[in-house]
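*Asks:* okay, structure incoming, though there's no sequence with it:
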């Protein structure tokens, strides 16, 4: 903790003064993912592209592995200008920018192609821009896959199979509502406690994407993986508006172009990781189940209705996405 505080003070002094070292302006970027993660590889592409486009006048210093704090903590550092950029889940970002809640709606996207048509089109760009009034300017979306159910002792083939099962979810109201609507018992729990909780029967399973399923070693104790893909919440690459406004117009163009390039590269890294992790899971004896997703989508409609009652102003955007 002491090291982290010292580091943050150092960053604050460097960034808020727009200090340059040998003619190079440094962009400090912190995130919570390990360096083996496909999203981190995408960020490395952002680093490389920006330094190339700016001919070395802009550089990126990356602090991975949560060195600067949790996603929420780093977002707050962006808002006050202590850190220039970060990568967070749209789910976390929704606590700051309400429009990001939309991207967590279950079965919002028909498939991966539809998802990125929306995210990389006018709707997605509009949501990225909404963060500016909260000092969090969105640059691009990174593929974070789709979340699906995995369980230790009972296979989930239809929503009825969720009855009586305790399923760990993020501490996110929409995720909680979705599992409950499908007939399960949503159980918010720290991710770090989840392996032991499944092992000891505190919960019967959880939901996440294939890279997380494998990197957490949950495939060792959960032998059923149901690819229902109930939510496809992207990650978002953000830059603090305080830092953004310190850049020249040309520098802003370089930053945005580098982000766009990195997003396309990250999609490839993500797909490669999913293929590798699915192969690892199958080899470990995990049964991969491909259910009829329409059954799950039908039972989760009440979650969307509840969301639109709470946020009626979001209805036009939701409808536009569905009709895209």
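*Replies:* Okay, I see it. What you are looking at is a predicted structure, and each value in this text was computed from that prediction instead of being measured.

*Asks:* use CA for all of it now, contacts and neighbours both
*Replies:* Fine.

*Asks:* ranges for the strands of the stretch 201-324 of the chain?
*Replies:* Counting by DSSP state E, counting those that start in this stretch, the stretch 201-324 of the chain has strands at residues 205-208, 224-231, 235-240, 287-289.

*Asks:* is it true that residue 145 touches residue 234?
*Replies:* Yes. With contact defined as Cα atoms under 8 Å, residue 145 and residue 234 form a contacting pair (7.2 Å).

*Asks:* near the residue lying closest to residue 317 once chain neighbours are set aside, how many other residues are there?
*Replies:* Spatial nearest neighbour of residue 317, excluding adjacent residues (Cα to Cα, 6 or more residues apart in numbering): residue 123 at 7.5 Å. Neighbour count for residue 123, taken as other Cα atoms under 10 Å: 16.

*Asks:* below is an additional structure, to be compared with the one above:
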């Protein structure tokens, strides 16, 4: 009996050692990247429609990272499949369930990094050239450093994307600020964005993006604001409360392309450089796709019966300035706001 027990114990020990060895090899192959072996990267955005500039950007990321690594880095792109809310994506990135995500400044402030809300201020930028000069320059570098340091390396910013320039659209055109008085508008209901729309006389109203078409159609909300590629893709312009588009141009949007900084630091130097090169290529691809789609989406809206008008933006810009000054003082980034203004 004792011989049998010893034999059984010996076989179990051999089996355990073999299994442990297999598990160790699999872990290294799937991707800490410490040994330069194959790694898998999960990249995600929250847009469920793949015909989207976000998708173009991440597909370019995938193309470059896999090509430059000779297939040793595999990138898996998720279009809304692991989270349709940006807050979900931020949490997944922090916990390691995603490796690359795209989020807006508003959701980054929920992580306690209040400075990023600088890029959400109305009328901060007056053109794409101005926006690119800022995010690709000293201010963008400073913001990236703030995000990395204040998140304790949970988040590392590797590129600035855009979600377009946002305009008003509603049940009537806007010819002056007086036309906004009393109108409900689907937008943020707290923070500096909400404060701005309240100052115009409108009423910020909370409606989920996926429910907005029905809300406009059924007169639940009078108006909304967003960029052409997004609201035209959702057919908001075909509703009675969405067919009048006034080009307010109140927000040249900024989106953050983030990686988990702690995981990024575990990769080899070569792997890190490949990822940074792919991020740079993705920035160019996403912006080009966005700029192209803005023109196409605007024309589509017009062709389908939407009415577009321009407006004197100066009164709206002047209304925004004191709100900007107050907000940046609370954020502690007055110097960055001045650099943005000087860049115009």
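*Replies:* Arrived safely, thanks for sending. Remember, predicted model here, so these are calculated numbers, not experimental data.

*Asks:* thinking again about what came up before, which position in structure 2 aligns with the residue nearest to residue 317 of structure 1?
*Replies:* Matched to structure 2 by TM-score structural alignment, residue 123 of structure 1 sits across from residue 139.

*Asks:* residue 342 is in contact with that match, correct?
*Replies:* No. Between residue 139 of structure 2 and residue 342 there is no contact under Cα under 8 Å: 11.5 Å.

*Asks:* mind listing what residue 307 of structure 1 touches?
*Replies:* Listed by Cα atoms under 8 Å, 6 or more residues apart in numbering, the contact set of residue 307 of structure 1 reads residue 174.

*Asks:* quick one: the aligned residue in structure 2 for it and residue 190 of structure 2, what's the gap?
*Replies:* Structural correspondence for residue 307 of structure 1 with respect to structure 2 (TM-score structural alignment): residue 327. In this view, residue 327 of structure 2 and residue 190 of structure 2 are 13 Å apart by Cα to Cα, to the nearest Å.

*Asks:* residue 291 of structure 2 now?
*Replies:* Applying Cα to Cα, the value for residue 291 of structure 2 to residue 190 of structure 2 is 29 Å.

*Asks:* settle it for me: which of these two has more neighbours?
*Replies:* Each of residue 291 of structure 2 and residue 190 has its neighbours counted (other Cα under 10 Å); residue 291 has more, 17 against 12.

*Asks:* thinking again about what came up before, tell me which helix or strand the match of residue 123 of structure 1 sits in.
*Replies:* Taking DSSP states H and E as the definition, residue 139 of structure 2 sits inside helix 138-150.

*Asks:* spatially central residue in structure 2, please.
*Replies:* residue 103 (2.8 Å; Cα atoms, centre = their mean).

*Asks:* spit out the contact partners of that residue.
*Replies:* Contacts of residue 103 of structure 2 by Cα under 8 Å, 6+ apart are 45, 86, 89-90, 255-258.

*Asks:* swap in residue 233 of structure 1?
*Replies:* Counting by Cα under 8 Å, 6+ apart, residue 233 of structure 1 makes contact with 89-91, 103-104, 144-146.

*Asks:* among those residues, which recur in structure 2?
*Replies:* Mapping the contacts of residue 233 of structure 1 onto structure 2 (both residues aligned by TM-score structural alignment, their matches' Cα atoms under 8 Å) leaves 103-104, 144-146 still in contact.

*Asks:* among those, which one lies nearest to residue 158 of structure 1?
*Replies:* residue 146 (17.8 Å; Cα to Cα).

*Asks:* quick one: residue 207 of structure 2 from residue 222 of structure 2, how far?
*Replies:* Residue 207 of structure 2 is 12 Å from residue 222 of structure 2, by Cα to Cα.

*Asks:* same question for residue 39 of structure 2.
*Replies:* 49 Å.

*Asks:* these two: which is more packed in?
*Replies:* The neighbour count for residue 39 of structure 2 versus residue 222, taken as other Cα under 10 Å, is higher for residue 222 (24 against 20).

*Asks:* count the neighbours of residue 190 of structure 1 for me.
*Replies:* 12.

*Asks:* what's the match for it in structure 2?
*Replies:* In structure 2, residue 190 of structure 1 lands on residue 208 (TM-score structural alignment).

*Asks:* one more: residue 228 of structure 1?
*Replies:* When structure 2 is aligned by TM-score structural alignment, residue 228 of structure 1 is paired with residue 248.

*Asks:* go ahead and confirm that match touches residue 167.
*Replies:* Yes. Residue 248 of structure 2 is within contact range of residue 167, at 4.9 Å (criterion: Cα under 8 Å).

*Asks:* any idea which element residue 168 of structure 1 lies in?
*Replies:* strand 166-169.

*Asks:* where in structure 2 does that strand fall?
*Replies:* Using TM-score structural alignment, strand 166-169 of structure 1 corresponds to residues 184-187 of structure 2.

*Asks:* run through who's touching the matching stretch.
*Replies:* The contact list for stretch 184-187 of structure 2 (Cα under 8 Å, 6+ apart) reads 193-194, 202-207, 221-225.

*Asks:* what's the following helix or strand after the helix holding residue 139 of structure 2?
*Replies:* Counting by DSSP H and E, what follows helix 138-150 of structure 2 is strand 156-161.

*Asks:* tell me the residues of structure 1 aligned with that following strand.
*Replies:* Against structure 1, strand 156-161 of structure 2 falls on residues 137-142 (TM-score structural alignment).

*Asks:* ok, average deviation of the matching stretch from structure 2?
*Replies:* Comparison of stretch 137-142 of structure 1 with structure 2 after fitting gives an average deviation of 0.6 Å (mean Cα distance after the TM-score superposition for structure 1).
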